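S.K.: Dropping a prediction and its sequence here:
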Amino acid sequence: MASKIWLSSPHMSAEGYEMEYVKEAFETNWIAPLGPNVNEFEKELAAKVGSKSAAATVTGTAAIQLALRSAGVKEDDIVLCQSLTFSATANPIVYEKATPVFIDSNYETWNMDPDALEKAFEKYGSRVKAVLVVHLYGLSADMDRIAAICKRHNVALIEDAAESLGTYYKGKHTGTIGEFGIFSFNGNKIITTSGGGMLVSDNEEKIAKTRFWATQSRDKARHYQHSELGFNYRMSNVAAGIGRGQLKVLDQRVAKKKYIFEFYKSELGKLKGIEFMPINEWNKPNYWLSCITLNGKVRPIEIMEKLEEEYIESRPVWKPMHMQPFFAEYDYVGSDVSERLFENGVCLPSDTKMTDEDLERICGIIKLLWK
């Protein structure tokens, strides 16, 4: 049996950078949450993306929740949230007892449709306290239009850049355009800490406050005193050590992800009924996952099942939040773009450890469906 090919699995550096920092954590007994690696990882990540400050968290989900709190989102406030995303984007809105209203995508970006966003503001007006946009699969949203709409309505713009570390929008890192940006270091992301996240912002005072909340809101006192609700959301020193090592190879991972995308496009791009995710001239993506849509006789399930038979992992495009049973009660503004992308989309294997032989094997299996 051929070896398993994963969709996107952890990829440690060949140089062993991660182990150097982890070993240091063990040798100095900095095992518990916080420590030198956490402090340095925050500084190094912020410097990499061009943000003034960062707070390392246990997950990207926790970072989104802290961003919502920092933006002043409270019970019954409305947060306009991209529908085509993973549930981790939307769940923190409910954690904060706010109300999500889901916004459709457009075909040009696969991300939040600015026209639908405008309609949502027309409908909900001053009840809207924040906009939560996603850079899906490493593709940047149309940030100029979205940021202008948020500025006009004086609401916070939060970027879920969990999938887009290393992506640029008009020369600027995604996650650094809105008031807050969040990154994820889950095991399937372009770099990983096994599990973890990062909140970034140019507002250093607000980041300091989120660090306080994330460390159980412990007041400065000899005894344990808490004047605000706190959370146990800070990243461990060991995980941060892995992240510091991974950050050193981020550019390598982006280059390999791009190579994978271009390999697929070269081999499969001429097959009738296949379209690749949109790469706009203003968008320099990280190509986290190489995704296609199908509009011919071959359907997504056929590709996924055929690859699965050969021990190769692939997945559907995210099922939109407004189609999820848990979120069915909440409003949705748009048409059917996100639904069509879900119904017709496939995420192809995008693991950075794949060889050319692996890619040829995948493409060969897919091509057989067109014969």
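M.R.: In hand now; what should we look at? Residues are numbered from 1 along each chain as shown.

S.K.: From here on, just use CA atoms for contacts and neighbour counts.
M.R.: Fine.

S.K.: and Gly178, that one's in a strand?
M.R.: No - according to DSSP: H, G, I helix; E, B strand; the rest coil, Gly178 belongs to no strand; its state is coil.

S.K.: Run through the residues that contact it.
M.R.: Contacts here follow C-alpha atoms under 8 Å, 6 or more residues apart in numbering; on that basis Gly178 touches 147, 156-159.

S.K.: Now do it against Glu228, distance only.
M.R.: Distance, Gly178 to Glu228, by C-alpha to C-alpha, to the nearest Å: 26 Å.

S.K.: ok, back up a step: and which of the contacts of Gly178 is nearest to Thr85?
M.R.: Glu159 (12.3 Å; C-alpha to C-alpha).

S.K.: so where does the closest one fall, helix or strand?
M.R.: Assigned by DSSP states H and E, Glu159 belongs to strand 156-160.

S.K.: where do the strands sit along the stretch 1-150 of the chain?
M.R.: For the stretch 1-150 of the chain, the strands defined by DSSP state E, counting those that start in this stretch occupy 53-57, 78-82, 99-103, 128-134.

S.K.: in a strand, that's where Cys329 is, yeah?
M.R.: Slight slip there: residue 329 is Glu, not Cys. No - counting by three-state DSSP, Glu329 falls outside a strand, being coil.

S.K.: Report the separation between it and Glu313.
M.R.: 33 Å.

S.K.: Compare these two and say which one has the larger neighbour count.
M.R.: More neighbours surround Glu313 than the other of Glu329 and Glu313, with 20 against 12 (other C-alpha atoms under 10 Å).

S.K.: Hmm, Ile303 and the more buried one touching each other?
M.R.: No - counting by C-alpha atoms under 8 Å, Glu313 stays clear of Ile303, with 10.5 Å between them.

S.K.: Give me the angle between whatever helix or strand Ala240 lives in and strand 53-57.
M.R.: Mapping Ala240 onto the secondary structure by DSSP H and E places it in helix 237-247. Angle, helix 237-247 to strand 53-57, by axes from the mean of the first three to the mean of the last three C-alpha atoms, to 10 degrees: 120 degrees.

S.K.: Which residues does helix 237-247 contact?
M.R.: Residues contacting helix 237-247 (C-alpha under 8 Å, 6+ apart): 12-13, 16-22, 25, 30-38, 40-41, 44-45, 185, 191-196.

S.K.: sorry, back to before: now tabulate the contacts of Gly178 in a markdown table and tack on distance to Ala130.
M.R.: Formatted as a markdown table, the contacts of Gly178 follow (distance: C-alpha to C-alpha, whole Å):
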| residue | distance to Ala130 |
| --- | --- |
| Ala147 | 11 |
| Ala156 | 5 |
| Leu157 | 6 |
| Ile158 | 7 |
| Glu159 | 11 |
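
S.K.: contacting residues around stretch 211-229?
M.R.: 55, 57, 66, 230-234.

S.K.: Equivalent analysis for stretch 362-371, please.
M.R.: Taking C-alpha under 8 Å, 6+ apart as the rule, stretch 362-371 contacts 264, 267-268, 271, 298, 302-303, 306-307, 312.

S.K.: Comparison target, given below:
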Amino acid sequence: MGARERELLLDAFDSNWIAPLGPHVDAFEQEFAGVVGRKHAVAVASGTAALHLSLRLLDVQPEQEVFTSTMTFVATANSIRYANAKPVFIDSEESTWNMDPMLLAEELDRCSQVGKLPAAVMVVDVNGQCANYAMISEICESFGVPIIEDAAESLGAKLSGKPAGSFGQLGCFSFNGNKIITTSGGGMLVTDDESWAKQARYLATQARDPAPHYEHTVMGYNYRMSNLLAAIGRGQLQVLEDRVNRRREIFQVYQRHLSNLPGICFMPEPDGFHSTRWLTAMTIDPNALGCDREQIRLALEAENIEARPVWKPMHLQPAYRDCRHVGGEVAERLFRDGLCLPSGSSMSEADQSRVINVISQLRRTASVEALTCPTRV
């Protein structure tokens, strides 16, 4: 938080406009739409709410399938279940860690041949990097299947100069406390379709019809953002570029100091992609490094440093083990070997040095043990 956020929050507080909706909500929506290159934005209570509303706008029906990425946070899959639809999980590709376009094309073709195309494809931008929309958009368009872009982690990212959230018919963002900018809790739905934006606002305010009394023709939700949180969001949005630059600097320091260690590889960023590096993620080859992902995580934890594995694939989650999945080996390997390092924008150089030193020391210890125990596997 900075001075501008405090100034705007106090303005909202002093206006006594505390409840959901208000002038800061309107302004936040307009400013956000401009940043992500969309005509309309609708501020809501969470990124999950935005995903759920997107499915309602596309009129996804119970028992219809919605394709989505298997390597994602559970909210993506949960939103599909909220609509009583069936998630189908698509594996990751090596080059971006996001949905594999070739697997997607093969599965859409198979479904087309039996007359059961999915209602939508919900593509996730993992760890602050856009998926391969150059291919995915063309594939989905050829089958007439709409795209919902789950850009919860990728605000500020770009692909060929185009901002995250601008690739699907609908885009969804999160402002949870761990995101690159935050309103403590909240989200945003973006679209170029004015009628969808109006419908999203209607559904998000309990679908209240215009009447002097409370009249409801359809079921709605309590999904709107408060004026106070929108004020914070407006201040945060002004420093988005600074946040992205800082996260990329943190990644570069990790890469400079750790990429020379055998067996450590960082999440790739192909040509034309501009990741926010929301999380610095790496994979560990235990045979080369001498220790595995979990040993590194526990060594960091012993020094009061939190790290975590990359997202556990949805097709491995107990809550979704009954769902169909396509592929899965790449996401499984990334989960087995992948680790997310502390990456907050406010990390100090000393903080980052502590992380690097723990990992480097663990490698040195492993090397010594390997020399003294040459038969160790």
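M.R.: Alright, I've got the coordinates. Predicted model, so just to flag it, every value in this text is computed and none were measured.

S.K.: TM-score for the pair, please.
M.R.: The TM-score (TM-score structural alignment, normalised by the length of the first structure) is 0.95; 358 aligned residues with a C-alpha RMSD of 0.9 Å.

S.K.: on that earlier part again, now the contacts of helix 237-247 of the first structure: which count as buried?
M.R.: Among the contacts of helix 237-247 of the first structure, those scoring as buried are 12-13, 17-19, 21-22, 25, 30-31, 33-35, 37-38, 41, 44-45, 185, 191-196 (criterion: 16 or more other C-alpha atoms under 10 Å).

S.K.: Would you state the helices of the stretch 101-250 of the second structure in chain order?
M.R.: Assigned by DSSP state H, counting those that start in this stretch, the stretch 101-250 of the second structure shows helices spanning 101-113, 133-143, 194-204, 227-237, 240-258.

S.K.: May I see the ones you listed organised as JSON lines, with mean neighbour count and distance to His213 of the second structure added?
M.R.: JSON lines is the format used below for the helices of the stretch 101-250 of the second structure (neighbours: other C-alpha atoms under 10 Å; distance: least, C-alpha to C-alpha, whole Å):
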{"stretch": "helix 101-113", "mean neighbour count": "16", "distance to His213 of the second structure": "47"}
{"stretch": "helix 133-143", "mean neighbour count": "16", "distance to His213 of the second structure": "43"}
{"stretch": "helix 194-204", "mean neighbour count": "18", "distance to His213 of the second structure": "16"}
{"stretch": "helix 227-237", "mean neighbour count": "25", "distance to His213 of the second structure": "24"}
{"stretch": "helix 240-258", "mean neighbour count": "18", "distance to His213 of the second structure": "42"}
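
S.K.: Mind putting these into a markdown table with distance to His315 of the second structure?
M.R.: Shown next, in a markdown table, are those (distance: least, C-alpha to C-alpha, whole Å):
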| stretch | distance to His315 of the second structure |
| --- | --- |
| helix 101-113 | 15 |
| helix 133-143 | 21 |
| helix 194-204 | 30 |
| helix 227-237 | 34 |
| helix 240-258 | 29 |
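
S.K.: To Glu329 of the second structure, which of these lies closest?
M.R.: helix 101-113 (12.1 Å).

S.K.: now for the closest one, which elements pack on it?
M.R.: Counting contacts by 3 or more C-alpha pairs under 8 Å, 6 or more residues apart in numbering; DSSP states H and E, helix 101-113 of the second structure is packed against helix 133-143.

S.K.: Measure the mean distance from the helix it packs on to the first structure post-superposition.
M.R.: For helix 133-143 of the second structure, the mean distance to aligned residues of the first structure following superposition is 0.8 Å (mean C-alpha distance after the TM-score superposition for the first structure).

S.K.: which residue numbers in the first structure go with that helix?
M.R.: Taken onto the first structure by TM-score structural alignment, helix 133-143 of the second structure occupies residues 143-153 there.

S.K.: Repeat that for stretch 15-24 of the second structure.
M.R.: Counting by TM-score structural alignment, stretch 15-24 of the second structure corresponds to residues 28-37.

S.K.: next one: that stretch to chain centre, how far?
M.R.: 26 Å (C-alpha atoms, centre = their mean, to the nearest Å).

S.K.: residue range for stretch 291-307 of the second structure in the first structure?
M.R.: Mapped onto the first structure using TM-score structural alignment, stretch 291-307 of the second structure spans residues 298-314.

S.K.: start to end distance for the matching stretch?
M.R.: 16 Å.

S.K.: what's the spacing between it and its chain's center?
M.R.: On C-alpha atoms, centre = their mean, the centre of stretch 298-314 of the first structure falls 24 Å from that of its chain.

S.K.: Ok, stretch 116-136 of the first structure next?
M.R.: Per C-alpha atoms, centre = their mean, the centroid offset for stretch 116-136 of the first structure relative to its chain is 19 Å.

S.K.: what comes into contact with that stretch?
M.R.: Contacts of stretch 116-136 of the first structure (C-alpha under 8 Å, 6+ apart): 68, 71-73, 77-82, 85, 89, 103-104, 110-112, 140-141, 146, 149-150, 153, 155-164, 174, 333-334.

S.K.: In ChimeraX, select just the buried ones from these.
M.R.: One line in ChimeraX is enough to select the buried members of those, burial here meaning 16+ other C-alpha under 10 Å:
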select :68,71,73,77,78,79,80,81,82,85,89,103,104,110,111,112,140,141,146,149,150,153,155,156,157,158,159,160,161,162,163,164,174,333,334
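
S.K.: what's the farthest-apart pair in the contacts of stretch 211-229 of the first structure?
M.R.: Ala55 and Gly230 (15.0 Å).

S.K.: Can you report how many residues neighbour the aligned residue in the first structure for Gly34 of the second structure?
M.R.: The alignment partner of Gly34 of the second structure in the first structure, by TM-score structural alignment, is Ala47. Other residues near Ala47 of the first structure number 13, with proximity taken as other C-alpha under 10 Å.

S.K.: before we move on, back to that, among the contacts of Gly178 of the first structure, which recur in the second structure?
M.R.: Conservation of the contacts of Gly178 of the first structure in the second structure, assessed by both residues aligned by TM-score structural alignment, their matches' C-alpha atoms under 8 Å: retained contacts are 147, 156-159.

S.K.: Stretch 179-186 of the second structure corresponds to what range in the first structure?
M.R.: Under TM-score structural alignment, stretch 179-186 of the second structure corresponds to residues 189-196 of the first structure.

S.K.: should've said stretch 332-345 of the second structure
M.R.: Across the first structure, the stretch matching stretch 332-345 of the second structure (TM-score structural alignment) is residues 339-352.

S.K.: Show me what counts as buried in the matching stretch.
M.R.: Of the residues in stretch 339-352 of the first structure, those buried (16+ other C-alpha under 10 Å) are 339, 341-352.

S.K.: Brilliant, that's me finished.
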